[in-house]
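# predicted coordinates and the sequence they were generated for:
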Amino acid sequence: MDSTGTQAYAKLLENGVQAIEEVNRLRSSGYTREDLYVISHDEDREGRIVDAADTNEVGLSEEGLFGAIANLFRSRGDALRFKITSLGFSAAEAAFYEKELDTGKVLVIAKRNPQ
């Protein structure tokens, strides 16, 4: 499932190599580092891909202070769904993507941040 609405774009990929390739494709189409996010169920894997692809991390500016603090106490699945919804996706979309992340896939999201 790919989401290509005007608010945000998301694509599920099988591995980190494909995720980096997708990030590079999106960069060549005009997205910047600040517009691109990589999410994986495994935090270490996510960190390695984020570093290798030089993308933004979902953080305080996307989640808000209370969301970021709450994520410290949420399960990884709950935190991932919250991160995905904080980037403009519905709860149903977030649940779908998180379930796919459970199978080892990687999610690349492109969202133009307001200027």
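It's in.
# please count neighbours and contacts with C-alpha atoms only from this point.
Will do.
# strands along the chain, start to end?
Assigned by DSSP state E, the strands in the chain fall at 3-4, 9-13, 36-40, 106-110.
# in this protein, which spans are helices?
For the chain, the helices defined by DSSP state H occupy 16-28, 43-53, 60-63, 65-71, 76-86, 91-102.
# ok, back up a step: redo the strands of the chain as a markdown table? Include mean neighbour count and distance to residue 68.
Shown next, in a markdown table, are the strands of the chain (neighbours: other C-alpha atoms under 10 Å; distance: least, C-alpha to C-alpha, whole Å):
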| stretch | mean neighbour count | distance to residue 68 |
| --- | --- | --- |
| strand 3-4 | 13 | 24 |
| strand 9-13 | 20 | 21 |
| strand 36-40 | 25 | 15 |
| strand 106-110 | 26 | 19 |
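# residue 83: which of these is closest?
strand 36-40 (8.9 Å; C-alpha to C-alpha).
# please compare the first structure with the one that follows:
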Amino acid sequence: MKPTVRAFHDDIGLLNAVSKLTSEGVSKDGLYVIGHDDARMDCVVGDADAQPHDLSDLVAERYNGKGEALRSLLRSFGFDSDESGDLEEKLDGGELLLLIR
């Protein structure tokens, strides 16, 4: 079953959505954040070299990717080629994606 996808232009909206979902009992193992911009992702989710931000404790994984690597990742979540392309366009437009399983 494909995860539900929510797109966010603003980091605060993403943080609020994840906090709400986890407070409603959604497991961190069912939440994934995908973005194109490494610096923005590090700011929102934390990185391995810095203190993790709150969100890193609330999501299973974060992914940065572009091109075929990203499309392959999206297909691994069950999205077909057209859907993967549509999601990649959202990322190209600066959005962050939250996948909810």
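Everything's here; your move. Worth saying up front: this structure is predicted, and the values here are computed from it rather than measured.
# got a TM-score for the two of them?
TM-score of the superposed chains, computed with TM-score structural alignment, normalised by the length of the second structure, equals 0.75; 91 aligned residues with a C-alpha RMSD of 2.0 Å.
# picking up where we left off before, which one of the helices of the first structure has the most crowded surroundings?
helix 76-86 (a mean of 20; mean count of other C-alpha atoms under 10 Å).
# I'd like the helices of the first structure as CSV, with distance to residue 10 of the first structure appended.
Putting the helices of the first structure into CSV (distance: least, C-alpha to C-alpha, whole Å) gives the following:
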stretch, distance to residue 10 of the first structure
helix 16-28, 10
helix 43-53, 15
helix 60-63, 16
helix 65-71, 21
helix 76-86, 10
helix 91-102, 9
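# nearest to residue 37 of the first structure, out of the ones you listed?
Residue 37 of the first structure lies closest to helix 43-53 among the helices of the first structure, at 7.6 Å (C-alpha to C-alpha).
# from the contact counts, what lies against that closest one?
Counting contacts by 3 or more C-alpha pairs under 8 Å, 6 or more residues apart in numbering; DSSP states H and E, helix 43-53 of the first structure packs against helix 16-28, strand 36-40.
# need the counterpart of residue 17 of the first structure in the second structure.
Residue correspondence, TM-score structural alignment: residue 17 of the first structure in this structure matches residue 12 in the second structure.
# for residue 80 of the first structure, that is, sorry about that
Taking TM-score structural alignment, residue 80 of the first structure has residue 70 as its aligned residue in the second structure.
# who's in contact with the equivalent of residue 89 of the second structure over in the first structure?
In the first structure, the residue paired with residue 89 of the second structure according to TM-score structural alignment is residue 99. For residue 99 of the first structure, the contact set (C-alpha atoms under 8 Å, 6 or more residues apart in numbering) is empty.
# return the distance of residue 99 of the first structure relative to residue 68 of the first structure.
Look at residue 99 of the first structure and residue 68 of the first structure: by C-alpha to C-alpha, to the nearest Å, they are 21 Å apart.
# so can I have TSV of the helices and strands packed on helix 43-53 of the first structure showing distance to residue 8 of the first structure?
Below are these laid out as TSV (distance: least, C-alpha to C-alpha, whole Å):
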stretch	distance to residue 8 of the first structure
helix 16-28	12
strand 36-40	10
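# for residue 62 of the first structure, find the nearest of those.
Of all those, the one in closest proximity to residue 62 of the first structure, counting by C-alpha to C-alpha, is strand 36-40 (11.0 Å).
# where in the second structure does the closest one fall?
Aligned by TM-score structural alignment, strand 36-40 of the first structure falls on residues 31-35 of the second structure.
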